[in-house]
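> Turn this into a model:
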Amino acid sequence: MQGTHDSAKRRLLSCLSHGAIFFSTTILSVGVPIAITFISDDPVVQANAKESINFHFNVWFWGILILIPSLLTFGLLGWILFPLGYAIHWGLTIWALAHCFTKPDEPFRYPFIFRLL
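Sure thing, here's the model as predicted:
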């Protein structure tokens, strides 16, 4: 997927797409990759932005699924599931950022997520 696109710009926009979850886990985390999808014509950046959007939707989905049993057990199960969820979430995001820094010409694919886009 190499082309005539600027490698530094590709790296920056790809990392910004994946790292948007560190700004906020709300609408902003999906809004940044959506905006990048529209402003960039680079296919690698667009692939990274779409993958980031899918990952953010998965984080929300699994967060809701963790919240339900936590509420049913009056928070006891949440003491185990929420830290585990955050560790996986942050670990995968850091992995994506490291991949974008080291291999900017390859789009990153998160393992084990549902892809809507």
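
> Only C-alpha atoms from now on, for both contacts and neighbour counts.
Noted.

> so what's residue 45 closest to, chain neighbours aside?
Nearest residue to residue 45 in three dimensions, chain neighbours excluded: residue 14, at 5.3 Å (C-alpha to C-alpha, 6 or more residues apart in numbering).

> Could you list which residues are in contact with that neighbour?
44, 45, 48, 49, 100, 104 (C-alpha atoms under 8 Å, 6 or more residues apart in numbering).

> SS state for the third one?
For residue 48, the secondary structure call by DSSP: H, G, I helix; E, B strand; the rest coil comes out as helix.

> want to put them side by side, so please do this one too:
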Amino acid sequence: MQVTYDSDKRKLLSSLCHGAIFFSTALFSIGVPIVINLISDDPVVKSNAKESINFHLNVWFWGTVIGVPIGILSFLTFGIGGILFFPVVAFGFLLHWGLTIWALLKCFSNPDVPVHYPFIFRLF
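From the prediction side, this is the model:
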């Protein structure tokens, strides 16, 4: 027996999973894909939720790995280190938001295929 899933509901839930990363500075943003993963029975939505959780963890990990040394360097050099590394931070935000927008566009254009971010570590 073949089960069909509502395409609009799939778009909405998948987009909520990926769009939650825009609030990644608030630790509760990872809760959105976790809750959607727990309550949804749609395999594509579940896959998108897991991918979003992995992306959250990657953004936080790389933000810490790059941000802490830049913060320390900036403190030690009275702000000059922060100014020198501004392009690195800006590139990180562009990559973070760019990949999120790309994932949202993929969710809207083809809701039947799960989105997979390139170049991330997957724990789930």
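
> How close are the two chains, by TM-score?
The TM-score (TM-score structural alignment, normalised by the length of structure 1) is 0.92; 116 aligned residues with a C-alpha RMSD of 1.5 Å.

> would a markdown table of the contacts of residue 14 of structure 1 with neighbour count and distance to residue 61 of structure 1 be doable?
Converted to a markdown table, these look like this (neighbours: other C-alpha atoms under 10 Å; distance: C-alpha to C-alpha, whole Å):
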| residue | neighbour count | distance to residue 61 of structure 1 |
| --- | --- | --- |
| 44 | 23 | 26 |
| 45 | 30 | 24 |
| 48 | 28 | 20 |
| 49 | 29 | 18 |
| 100 | 24 | 25 |
| 104 | 24 | 28 |
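
> Kindly present those residues as JSON lines, with separate columns for distance to residue 23 of structure 1.
Shown next, in JSON lines, are those (distance: C-alpha to C-alpha, whole Å):
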{"residue": "44", "distance to residue 23 of structure 1": "22"}
{"residue": "45", "distance to residue 23 of structure 1": "19"}
{"residue": "48", "distance to residue 23 of structure 1": "17"}
{"residue": "49", "distance to residue 23 of structure 1": "15"}
{"residue": "100", "distance to residue 23 of structure 1": "18"}
{"residue": "104", "distance to residue 23 of structure 1": "22"}
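
> Out of these, name the two that are farthest from one another.
Greatest spatial distance in these: 49 and 104, 13.0 Å, computed using C-alpha to C-alpha.

> Check the gap between residue 53 of structure 1 and residue 75 of structure 1 for me.
Distance, residue 53 of structure 1 to residue 75 of structure 1, by C-alpha to C-alpha, to the nearest Å: 29 Å.

> try residue 52 of structure 1
From residue 52 of structure 1 to residue 75 of structure 1 the distance is 29 Å (C-alpha to C-alpha).

> who's more crowded, the two?
residue 52 (30 against 15; other C-alpha atoms under 10 Å).

> Following whatever helix or strand the more buried one lives in in sequence, what is the next regular element?
Secondary structure assignment for residue 52 of structure 1, by DSSP states H and E: helix 43-72. Following helix 43-72 of structure 1 in sequence order, the next helix or strand is helix 78-102 (DSSP H and E).
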